[in-house]
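Novice: Predicted model, plus sequence, below.
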Amino acid sequence: MSHFPMDIIESLRSISRQTGLPIWLVGGTVRDWLLGRPAKDIDLIVPERAFEVGQHIADQLNGTYIPLFETVETARIVLRESKMIIDISNFRQKMLEADLFARDLTINAMALPLNGPFEPAQLIDPTNGHADLSRRQIRAVSKAALQADPVRILRAIRFTAMLGFHLEPQTQQWIAAEANRLIYPAMERITEEFFIILQHDKAHQYVDVMDKLGLVRVLLPECDRLRNIEQNNYHHTDVWAHTRLALAELEAILLSIDDLFPTHGEAVRHVLKQPMASTRCISDMLKFTMLLHDVGKATTQSKDADGIIHFYQHEKVGAHQSRAITKRFRLSNTETKFVQNVIRSHLRPLGLLAERDHLSRRAYHRYFRDTEKDGVVILLHALADISATRGKSNWQTRRQNLIDLIRQMLDYYYQPQPNPPLLNGTDLINAGVPPGAEIGRLLRQLAEEYAAGTITSREEALAFVKQAISPDATTTPHSDI
């Protein structure tokens, strides 16, 4: 089996034989061995004395021993050289088979003794998990297993996505019946599983599965309220169907960054990979935000005298509503600010598209200034949004026009900037500007004039400042877009 840590397994087998201690490889480690997948860690189980056995393994394999839980003795060994993690615990039931029957999924409910031949024929497999691997199906051990820990409902979806398997029909029925139990576990656990699902390249398929089984109704009731909300003739679906299609379009865009934006693909991918939390990055949060981007439409629908549907200010309403959602999911302040900013600004690129024949560099500058560091991903969001808006026959032309506009805006965004800036705060004070808010205002205005090309040197910048603070100075506001 390729990429599997057989050297460590052989060392563990040797320890088991030498000491006479019965040790079983269990759970996901057995599953990954049978599938030929790399193992991120190794799970072991013993009838008793897990602390003692774990300490012995740490001593023999040059690892750091960490006791985790005392109620059911559980310890962790971190091997110093390979950094491989080995977890070992006592049986949670009196007998091994009973322990396996209490697990979540059949493919995670297999064990392999380390003191005998290391081959599939030696599997302890009371729930027929090996057969389910062959059938490429995810099957819960029992309905009671889902009831005992409702997070296992999401784990079933997660493994369906991770392995590319199908969800067994009886398990689907159990999940649908037990969906309401997802209100009980700690939300941090729910969030972890939910985002692992979103990290899949085609997460939209598994969001659809969750929707079909009633999980969206429980986890994201704000999205559930978008069903059957009719839209104007730019759209061909209701709001919730549009949202799901927009997520699918976003994922297609994320897989095609280099083709869509060949000049700046690497830079855009770098932005998307930036971490936002310990296990989440910007691309993950962008997918989550896509699910929420139109939640404001549930309360803002109106019709004008001609019967045309509008959702005035839905982006602002949605940004406000999203704060309660991110709080419920226990997201960080940084993640919350990101979600709100993207939702609040998600129509901004479409406004620029409507004026594309009259846009100036000043308009690009204002866009990236106002959207702060999220400007690039908001452009991608807008492209996915418009790609899922197919009510009019010219939607493909509008999509291509937006791609062309985004390319131009990325050219502007990634152009070299003056380093150091033409002027700084000290320069302004030396020029006679009093300390205070006026310093910041003038620096922002200088940045905009540089972006527009009306100021290109330090001398021109100083002249601009002197004119701005002169009692006789007259200013003409710029009207270009």
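Specialist: Received it, and whenever you're ready, just let me know what you need.

Novice: contacts, neighbours, all on C-alpha from now
Specialist: OK.

Novice: can you pull out the strands in the protein?
Specialist: 24-26, 41-46, 63-69, 74-79, 85-90, 111-113, 137-138, 166-167, 302-303, 309-310 (DSSP state E).

Novice: just checking, what packs against the helix ranked longest in the chain?
Specialist: If you go by DSSP state H, the chain has its longest helix at helix 395-413. In this structure, helix 395-413 packs against helix 348-354, helix 361-370, helix 375-387, with contacts taken as 3 or more C-alpha pairs under 8 Å, 6 or more residues apart in numbering; DSSP states H and E.

Novice: Format the ones you listed as CSV; extra columns: mean neighbour count and distance to Leu405.
Specialist: Converted to CSV, those look like this (neighbours: other C-alpha atoms under 10 Å; distance: least, C-alpha to C-alpha, whole Å):
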stretch, mean neighbour count, distance to Leu405
helix 348-354, 17, 7
helix 361-370, 17, 10
helix 375-387, 23, 10
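
Novice: Arg330 is nearest to which of those?
Specialist: The closest of these to Arg330 is helix 375-387. By C-alpha to C-alpha, the value is 22.4 Å.

Novice: Now do the closest one: distance to the chain's middle.
Specialist: 16 Å (C-alpha atoms, centre = their mean, to the nearest Å).

Novice: for that helix, packing partners?
Specialist: Against helix 375-387 (3+ C-alpha pairs under 8 Å, 6+ apart) you get helix 239-254, helix 265-272, helix 282-292, helix 348-354, helix 395-413.

Novice: Now do it against helix 239-254: the angle between them, please.
Specialist: 120 degrees (axes from the mean of the first three to the mean of the last three C-alpha atoms, to 10 degrees).

Novice: any idea of the angle helix 375-387 forms with helix 395-413?
Specialist: Using the same axes, to 10 degrees: helix 375-387 against helix 395-413 is 170 degrees.

Novice: Residues contacting helix 375-387, please?
Specialist: 246-247, 249-250, 253, 268, 271-272, 286, 290, 342, 345-347, 349-350, 367-368, 395-396, 398-399, 402-403, 406, 410 (C-alpha atoms under 8 Å, 6 or more residues apart in numbering).

Novice: Of those residues, just the buried ones, ChimeraX syntax please.
Specialist: Remark: buried members of these, expressed as a ChimeraX selection using 16 or more other C-alpha atoms under 10 Å:
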select :246,247,249,250,253,268,271,272,286,290,342,345,346,347,349,350,367,368,395,398,399,402,403,406,410
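
Novice: Next up, a structure to set beside the first:
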Amino acid sequence: MQHVQTAMNRLTELAASEPVATLAAAFRDAGAELALVGGPVRDAFLGRPVTDLDFTTNARPDRILEIIAPIADTHWDIGREFGTIGARIHGEQVEITTYRADSYDGVSRKPVVEFGDSIEGDLNRRDFTVNALALSLPELELVDPTGGFDDLLEGTLRTPIEPEVSFGDDPLRMLRAVRFTSQLGFHLDLASFDAIVALGGRLADISAERIRDELTKLLLTDKPRAGLELFVETGLAELVLPELPALQLETDAAHQHKDVYEHSIKVLENAIALETERRPEHAPDLELRLGALLHDIGKPRTRAFAPGGAVTFHGHDWVGAKMTRKRLTGLRFDNDTVKHVARLVELHMRLYNYAEAGWTDSAVRRFTRDAGAQLEQLLLLIRADITTRNRRKSDRLQFAIDDLEARIAELREREEIDAIRPDLDGEEIMRILEIGPSRAVGEARAFLLELRLDEGPLGPETAKARLREWWDARERA
């Protein structure tokens, strides 16, 4: 029970901090109840960083505003209709919400806000028992009407009420269950699992934006495997991201020891490990993680059997890129994310295509040009994609990537390859050829760009001569 005492010590220190102590004193003096609730209490017991400070109270929103106005640096009431008031107190952002007793209208599945009168009733309406813990202030008494503390000790995700009722009231809670298995490292109790299997179709009542946000939170956890596996096992993935469970049906000829589904999750894990190792100061890279998970989704559509039983997936990269764009657009990801993830999927095989012919300077320039600003992401994805257990093959592929990175660095020292442009711009082309704006200018520029990619910087005089040669040949044709 040592960790329990440690958790209470952490909560006591938090309650004594200037923002929380000021807030607690203000509500006490106003004769109102106040409790720290949900995630902060849960995370204190789990030894996780306590970030968001959420409070609950019996005071109604107007009364909350009256209480915090004298002590807040600033406050806002954007969530007022749902009973939530936000404030910044001594530099700390907090949210205070009136006890809730939600009911649902049965049509839109949106909650009808009903304020409650007791903290026990408020906690019973929350998603999982481990999130239904509260610390009353300033008394520092743990409030646990649903058995959340025991579930914390056992690592169990369980709903405070019957899971069929809880998930029926808010179907998004099913995806939250998936996410929490990865975020907290907990297991879902059997009754909740069965309820999700039975009620999965109710996700159709949830907006694509809310589903996207939960999927994003899952992928940004340190260890998303457990959540993704539950996502597939419950059938929710079939409704949200059907391309993922479809990978279970295929055998990857390049990774015969595992199917493409297992390979894709392993690539995601590899990508996360590479992120941590190579870019520890960066926030988790959602685009890279989506690219890792989805990089092979074109394989089921491109599988073909060659003589002798060999399996091929020709074109799975560009087919997968097209599928990626469609799926992420449907999930309402922003345009840049859709574009960048699809590009990673499209280019993830480029190393193998070039490596067979050898890395000429021209090939390195073209690879760099095609990857653009995503070059670092693409190289990480290509490394993550190496999951073979054949040590010799793995070493050979890793060496190929090392060699490519060295070649890129070498060319960077000799020339500008990160933003390759023709040696002459449009104005110069028109002046040299004595022509006005036209399609021919674009063709000339494309010719010079190809020269730049094949031969490197030419210099203005050589570029002029080659341009005139091309123009004369074009005129004679």
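Specialist: Arrived safely. The model shown is predicted, which means the values in this text are computed figures rather than measured ones.

Novice: between the helices and strands packed on helix 375-387 of the first structure, which gets nearest to Ser322 of the first structure?
Specialist: Minimum separation from Ser322 of the first structure across those (C-alpha to C-alpha) falls at helix 282-292, 7.0 Å.

Novice: Check what contacts the closest one and list those residues.
Specialist: Helix 282-292 of the first structure is contacted from outside by 195, 198-199, 223, 243-244, 246-247, 250-251, 271-276, 318, 322, 335, 338-339, 342-343, 377, 381, using C-alpha under 8 Å, 6+ apart.

Novice: so how far is Asp258 of the first structure from Gly265 of the first structure?
Specialist: To Asp258 of the first structure, Gly265 of the first structure is 5 Å away according to C-alpha to C-alpha, to the nearest Å.

Novice: again with Lys303 of the first structure
Specialist: Taken as C-alpha to C-alpha, the span from Lys303 of the first structure to Asp258 of the first structure is 41 Å.

Novice: Tell me which of those two has more neighbours.
Specialist: Higher neighbour count among Lys303 of the first structure and Asp258: Asp258, with 16 against 11, using other C-alpha atoms under 10 Å.

Novice: The more buried one touches Glu266, doesn't it?
Specialist: Yes - using C-alpha atoms under 8 Å, Asp258 of the first structure makes contact with Glu266 at a distance of 7.3 Å.

Novice: Indicate which one of the helices and strands packed on helix 375-387 of the first structure is closest to Lys373 of the first structure.
Specialist: helix 265-272 (9.5 Å).

Novice: by contact count, what packs against the closest one?
Specialist: If contacts are counted by 3+ C-alpha pairs under 8 Å, 6+ apart, helix 265-272 of the first structure sits against helix 257-260, helix 282-292, helix 375-387.

Novice: how about those, which one is nearest Ala58 of the first structure?
Specialist: The nearest among those, by C-alpha to C-alpha, is helix 282-292 at 36.4 Å.

Novice: re the thing from before, need the helices and strands packed on helix 375-387 of the first structure in JSON lines with distance to Val78 of the first structure, can you?
Specialist: What follows is those, written out as JSON lines (distance: least, C-alpha to C-alpha, whole Å):
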{"stretch": "helix 239-254", "distance to Val78 of the first structure": "35"}
{"stretch": "helix 265-272", "distance to Val78 of the first structure": "31"}
{"stretch": "helix 282-292", "distance to Val78 of the first structure": "29"}
{"stretch": "helix 348-354", "distance to Val78 of the first structure": "49"}
{"stretch": "helix 395-413", "distance to Val78 of the first structure": "45"}
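
Novice: wait, which of these is closest to Arg361 of the first structure?
Specialist: Among those, helix 395-413 comes nearest to Arg361 of the first structure, with 7.6 Å by C-alpha to C-alpha.

Novice: could you dump the strands of the first structure to TSV with distance to Ser387 of the first structure?
Specialist: Listed next are the strands of the first structure as TSV, based on distance: least, C-alpha to C-alpha, whole Å:
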stretch	distance to Ser387 of the first structure
strand 24-26	46
strand 41-46	41
strand 63-69	49
strand 74-79	47
strand 85-90	44
strand 111-113	48
strand 137-138	33
strand 166-167	28
strand 302-303	24
strand 309-310	19
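
Novice: Adding distance to Ala179 of the first structure, write the helices and strands packed on helix 395-413 of the first structure out as TSV.
Specialist: Formatted as TSV, these follow (distance: least, C-alpha to C-alpha, whole Å):
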stretch	distance to Ala179 of the first structure
helix 348-354	37
helix 361-370	41
helix 375-387	29
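
Novice: For Asp472 of the first structure, find the nearest of the ones you listed.
Specialist: For Asp472 of the first structure, the closest of those is helix 361-370, at 25.9 Å, according to C-alpha to C-alpha.

Novice: elements contacting that closest one?
Specialist: helix 395-413, helix 437-452.

Novice: Output the ones you listed in a markdown table; the columns should cover distance to Phe118 of the first structure.
Specialist: Converted to a markdown table, those look like this (distance: least, C-alpha to C-alpha, whole Å):
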| stretch | distance to Phe118 of the first structure |
| --- | --- |
| helix 395-413 | 55 |
| helix 437-452 | 67 |
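
Novice: who touches Leu443 of the first structure in this structure?
Specialist: Applying C-alpha under 8 Å, 6+ apart, the residues contacting Leu443 of the first structure are 423-425.

Novice: how does it look with 10 Å?
Specialist: Neighbouring residues of Leu443 of the first structure by C-alpha atoms under 10 Å, 6 or more residues apart in numbering: 421-425, 428, 449, 461, 465.

Novice: Arg362 of the first structure versus that one, what's the distance?
Specialist: 15 Å.

Novice: Tell me which of the helices and strands packed on helix 395-413 of the first structure lies nearest to Ile107 of the first structure.
Specialist: Of all those, it is helix 375-387 that lies closest to Ile107 of the first structure, at 36.1 Å by C-alpha to C-alpha.
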